[in-house]
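Asker: here is a sequence together with a model predicted from it:
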Amino acid sequence: MSELVSGGAAVIDALVAHGVTDVFGIPGTHNLELYRHLRGSGIRHVVTRHEQGAGYAADGYARVSGRPGVLVTTSGPGITNAVTALATSYADSVPTLAISPGAPRGRVGADVGWLHELKNQQAALEAVTDRSIRVERADDIPEVVADIFEGFATRRPRPVHLEVPVDVLEGEWLRRPGARRPLPEPVRPGARAVEAAAAALARASRPVVIAGGGSRRAADHVAALANLGIPVLTTVNGKGVLDERHAAALGASARLVAAHEVVNDADVLLVVGSELGDSDLWGGVVAPGRAGERTVIRVDLDPRQLHKNVRADVPLLGDAAAVLGELVAALHAAGAPSWPAERAAEARRRIDAEADERSEPWAQIQRSLAAALPADTVVAGDSSQVTYYGTVHYWPFGTANRLLYPTGYATLGYGLPAAIGAKVADPGRPVVALFGDGAAMFSIQELVTATELGLGLPVVVVDNGGYAEIREQMVDRGITPEAVDLYRPDLPALAKAIGAHGIAVDDAADLGRAVASALSADRPTVILHRV
């Protein structure tokens, strides 16, 4: 029997049909019909203390769970507060869905002083997401949501914004059953292209693989290439795709000059799921071999990426796991040789030597934590030196999707809410937030969220006195440091005032034990370490 409900039910029903179990957000005047139907839907709602926190939490949730992260905001300032988080997900190809109300039908751009009115809210969100979709009828919502989730599974996964006019959310809707749309087969290139790539690799004397974030679901096939002796370098987003203790692993060191030299010496370069951008290479240039004497093979689900920054000689458009599976099979069929292990070992020695030039104080912190924590621990970092100089290089990962880090957009304030999202996604898994004091103050309010949820979440704040990286850049340019040496609050006391635990650890060697103990606490623990 049909049931007459509000348009908010169409949104919630569609989320339920697509297996959504958790959403992050904040209720507001214009999205209340969503909350009417959330209760009783089986979906858990986590209320954050800022919509940006909801966006970062949804991002961390998606990276750890492999499922799209969902956030719900109100119109105007609610959704614009989440813009930076959505831009972060866009830069790192993370599937998040932001749902917000919009101006009533016929009122977009009216400029009449409607509450939360923007000149064009949808256009603002279109600028930072893969798509911003406005639905004009509640009946259209089930199909639109099905299309969004199909896109997450079959296209480059990037955030999508769904805008529902307030009058549609609050209007009547005759409820009808919704269903999940069957997904098509993974995108694959033609057999000739795969054969050409396999032939080039089989002839190579100095092959190298760069595995980016797009390779995370193709880890077994990346390992199969490494087992042939092909050195594998990862970007930061690909960290752990290949166990960093593997003999052919060069680590997540694509930013180092020594790694650039290894890549540029290659006669065949296989790039999987990476745009080879500045955030991956830190100003380095990928120019393997000399023209006519090298072959670049690129594997990507996004056709716009196949020639970006470095032109592909053999472009392979498709899902990384499907493409690499065919490529590995073709290599074995072609009788591909095993490349000598000494080449990868020598490259790793050169890369490690460069990393060690800037190891302190970051290496000691990471090694203390790595030694004390379980091997599957998720580390939620930030655009902080302790992350990009520390965790990236000195904490070896054996699997992918363990480092949550805003690589491309390089935002501050990501780490704490992303850690909350990770913990919601997988409550039984150890999660640690690890970032600097500058980053901490961008989202410290989310410590209230973690406390309210009773999360045993260690929050390690490495205090180096403010915005140390920016201070160094000022000094390098001959600028007198300004606005970078920050007032240092008593963070353990602040944590206790919120209701969390708070301690200070002076010796980096003791950090691991303190964090391991905090994993079993009944609430988050802020652990302050000054360097």
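Answerer: Perfect, I can see it now.

Asker: use CA for all of it now, contacts and neighbours both
Answerer: Will do.

Asker: wait, residue 134 touches residue 162, no?
Answerer: Yes - under the criterion of Cα atoms under 8 Å, residue 134 makes contact with residue 162 at 6.1 Å.

Asker: so the two - more neighbours on which side?
Answerer: residue 162 (23 against 17; other Cα atoms under 10 Å).

Asker: who touches the more buried one in this structure?
Answerer: 97-100, 132-135 (Cα atoms under 8 Å, 6 or more residues apart in numbering).

Asker: would it count as being in a strand?
Answerer: Yes - assessed with DSSP: H, G, I helix; E, B strand; the rest coil, residue 162 lies in a strand.

Asker: do you know how far it is from residue 41?
Answerer: 19 Å (Cα to Cα, to the nearest Å).

Asker: got a list of what residue 231 touches?
Answerer: Contacts of residue 231 (Cα under 8 Å, 6+ apart): 207-209, 248-250, 343-344.

Asker: those, buried ones only, as a PyMOL selection?
Answerer: To isolate the buried members of those in PyMOL, using 16 or more other Cα atoms under 10 Å:
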select buried, resi 207+208+209+248+249+250+344
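
Asker: adding another structure so you can compare the two:
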Amino acid sequence: MKKPLGAQISHMLKDRGVDVIFGIPGVHNQEMYRGIEEAEITHVLARHEQGAGFMADGYARATGKPGVAYVITGPGVCNIMTPMGQAYTDSVPMLVMSSCLDEMQAAHGQLHQMKDQRAAAGTVTDWSHQANTAQATYGLVERAFEEFELSRPRPKHIQVPIAQLQAEADPAPFPNQFGLRTQALPPDVAPVLSMLNTARRPLFILGGGTRSNLWRQILTQVGAACFTTYAGRGMAGLGYALDFGAMLPRPGSAEVIASADLVVAVGAELGEVDLWRRSLGHTANLVRVDLDPQVLSDHHRAEVKLQTDGESFARALWASIDHVNPATGWTAEEVAETRGRWRAEVDAERPGIVPVIDALREAMPADTMIYSDMTQFAYVAKEVWDMAYPYHWHHPTGFGTLGYALPAGIGGAVARRGKPTAVIAGDYGFHYTMQELGTAVELGLSLPIILWDNGKLKEIEDSMVGSQIAPNAVVAHNPDFCKLAEAFGALSATPSSLEEMQSAVRAAFDAPRPTLIRVTPDVL
């Protein structure tokens, strides 16, 4: 039956598997809210559109499904652009639906008016389009979900004029069958198998696009060593003896990679934030496996390139791997010695953090999903904290925005009710989105929020000193974070020892509301 288009949009999303929408209503987009409850979709009210976007990001990373956000014209779109930019660089499927003004060129001084909202959103999304009819709206939503399924997942923005949202519209068409992604088959991986069969020191680099539970078996069967990017951590599981971990940014990793006689990079962009250098360091043949042609054609110049997803590549490889002679060039002792040396480097670069990380890891269940912010604590943890499961640590790697962890962790916790989820933030970055504590309390989330409070922008201070710049503007006045959390209705703790910190974290997973755990360098 006919309904206002705003209501029909929610029903269309529900039919395509959307069960949660994050956002903030306003007079311009209120018609989209007419259909949310009717479609039996849960709406999570953020305290800021930036928070709504990060929640949608965190939900998408936890589920693999697109995260959806509703925002208003103008400032709502501007506020969510940072989360969209983060989702773009980190390959996160996100759909942002917004209202827009009916007339722009011949009208001035309107509420929420900006020069070109669609174009602005297009700078941080895969695409940004305006739908001027109901059918155009339905077509763009259908296209977004099709591309989430088939292409490199990235955010999309659809804006609909206010009058169209209010106008009566027929229901959206029934969901169409998604197209079939081209997948790798055993014949496609024959060149890689041939190379593996003659390699003595094969090395795999596993990135965030390697979704498969076969990698541990493949690496073991082939006798290959591996690195992971930050996004690919946990892909080899805990305890694989030839795993160099997420240590690609270590300068010495280039020397290790140069010693390999075959390098296979799967679902890894190998960009600046993966390597922190331009050259990978390889001297042998390089194989690249990726969905994105831009990645395959980059400056690393692979000899063999396969445009496919990591999961089907792993299946095709595993189907024929028994014909490969296991390599014997790597030893567990070599890997352990190298990793030990790199761990010592990490500890020396940012002293006093590694022991706190070790204690925190012991206090968390192995299947905890962690959302971290741009803070020294996370920078250290990403290198020394081995993950038991893939896709269980999420960080704003590419865009590198502050304020990500808390709202993204809320989105993850909404998606993982009954499973452990935690947040790690720094004191300065926490200021960006700390108002979302209200959302976490409102939802009754059992969410430990570990706040690393060193009282300053310590990473920037260290960088300034290293560049012979007198540290400036690196210290800000902090509130009493625990009182702030309690004012929102959250629990709080300031442990004075590592043992107290561990107890507070364990209790937080069972609490009926979020717990802010303020940890300072004095905890040691």
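Answerer: Arrived safely, thanks for sending. No experiment lies behind these values; they were computed from the predicted model shown.

Asker: ok, residue 387 of the first structure touching residue 435?
Answerer: Yes - in this structure residue 387 of the first structure lies within contact range of residue 435 using Cα under 8 Å: 6.5 Å.

Asker: give me the more crowded residue out of these two.
Answerer: residue 435 (29 against 25).

Asker: quick one: the more buried one is in a helix?
Answerer: No - per three-state DSSP, residue 435 of the first structure lies outside any helix segment and is strand.

Asker: now residue 362 of the second structure, nearest residue through space, not along the chain?
Answerer: residue 502 (7.8 Å; Cα to Cα, 6 or more residues apart in numbering).

Asker: for the one you found, grab the count of nearby residues.
Answerer: Residues near residue 502 of the second structure, counting by other Cα under 10 Å, number 19.

Asker: try residue 3 of the first structure
Answerer: Around residue 3 of the first structure there are 9 residues (other Cα under 10 Å).

Asker: for it, what are its contacts?
Answerer: Residue 3 of the first structure neighbours (Cα under 8 Å, 6+ apart): 174-176.

Asker: and which of those is nearest residue 480 of the first structure?
Answerer: residue 175 (64.0 Å; Cα to Cα).

Asker: how far does stretch 286-300 of the second structure sit from the chain's center?
Answerer: In terms of Cα atoms, centre = their mean, to the nearest Å, the gap separating the centre of stretch 286-300 of the second structure from the centre of its chain is 21 Å.

Asker: the strands in the stretch 401-531 of the first structure, which residues?
Answerer: 403-404, 431-436, 458-463, 501-504, 525-530 (DSSP state E, counting those that start in this stretch).

Asker: can you list which of the contacts of residue 231 of the first structure carry over to the second structure?
Answerer: Retained in the second structure: 207-209, 248-250, out of the contacts of residue 231 of the first structure (criterion both residues aligned by TM-score structural alignment, their matches' Cα atoms under 8 Å).

Asker: okay, the most centrally placed residue in the second structure and residue 249 of the second structure: tell me how far apart.
Answerer: The centroid of the second structure falls nearest to residue 394 when counting by Cα atoms, centre = their mean (4.6 Å). As for residue 394 of the second structure, its distance to residue 249 of the second structure is 17 Å (criterion: Cα to Cα).

Asker: re earlier: identify the contacts common to residue 387 and residue 435 of the first structure.
Answerer: residue 381.

Asker: and stretch 43-62 of the first structure, what's buried?
Answerer: Under the neighbour-count criterion of 16+ other Cα under 10 Å, stretch 43-62 of the first structure has 43, 45-62 buried.

Asker: among the residues you listed, which ones are in helices?
Answerer: In helices, defined here by DSSP state H, the members of the buried residues of stretch 43-62 of the first structure are 51-62.

Asker: got JSON lines for the residues you listed, with distance to residue 339 of the first structure too?
Answerer: Below are those laid out as JSON lines (distance: Cα to Cα, whole Å):
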{"residue": "51", "distance to residue 339 of the first structure": "50"}
{"residue": "52", "distance to residue 339 of the first structure": "47"}
{"residue": "53", "distance to residue 339 of the first structure": "47"}
{"residue": "54", "distance to residue 339 of the first structure": "47"}
{"residue": "55", "distance to residue 339 of the first structure": "44"}
{"residue": "56", "distance to residue 339 of the first structure": "42"}
{"residue": "57", "distance to residue 339 of the first structure": "42"}
{"residue": "58", "distance to residue 339 of the first structure": "42"}
{"residue": "59", "distance to residue 339 of the first structure": "38"}
{"residue": "60", "distance to residue 339 of the first structure": "37"}
{"residue": "61", "distance to residue 339 of the first structure": "39"}
{"residue": "62", "distance to residue 339 of the first structure": "36"}
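
Asker: mind listing what the residue nearest to residue 362 of the second structure touches?
Answerer: Neighbouring residues of residue 502 of the second structure by Cα under 8 Å, 6+ apart: 359-360, 362-363.

Asker: any chance of a ChimeraX selection covering the buried ones in these?
Answerer: Of the contacts of residue 502 of the second structure, the buried ones go into a single ChimeraX selection, burial set by 16+ other Cα under 10 Å:
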select :360,363
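
Asker: among the contacts of residue 3 of the first structure, who's most crowded?
Answerer: Busiest of the contacts of residue 3 of the first structure [other Cα under 10 Å] is residue 175, holding 18 neighbours.

Asker: that one maps to what in the second structure?
Answerer: Using TM-score structural alignment as the criterion, residue 175 of the first structure maps onto residue 171 of the second structure.

Asker: and if you look at residue 267 of the first structure?
Answerer: Going residue by residue (TM-score structural alignment), residue 267 of the first structure aligns to residue 261.

Asker: hang on, residue 369 of the first structure packs against residue 515?
Answerer: Yes - proximity of residue 369 of the first structure to residue 515 meets the contact threshold set by Cα under 8 Å, at 7.4 Å.

Asker: quick one, what contacts the nearest residue to residue 409 of the second structure once chain neighbours are set aside?
Answerer: Among residues not flanking residue 409 of the second structure along the chain, residue 371 sits closest, at 5.4 Å (Cα to Cα, 6+ apart). Counting by Cα under 8 Å, 6+ apart, residue 371 of the second structure touches 58, 393-395, 405-406, 408-409, 421-424.

Asker: cheers, nothing more for now.
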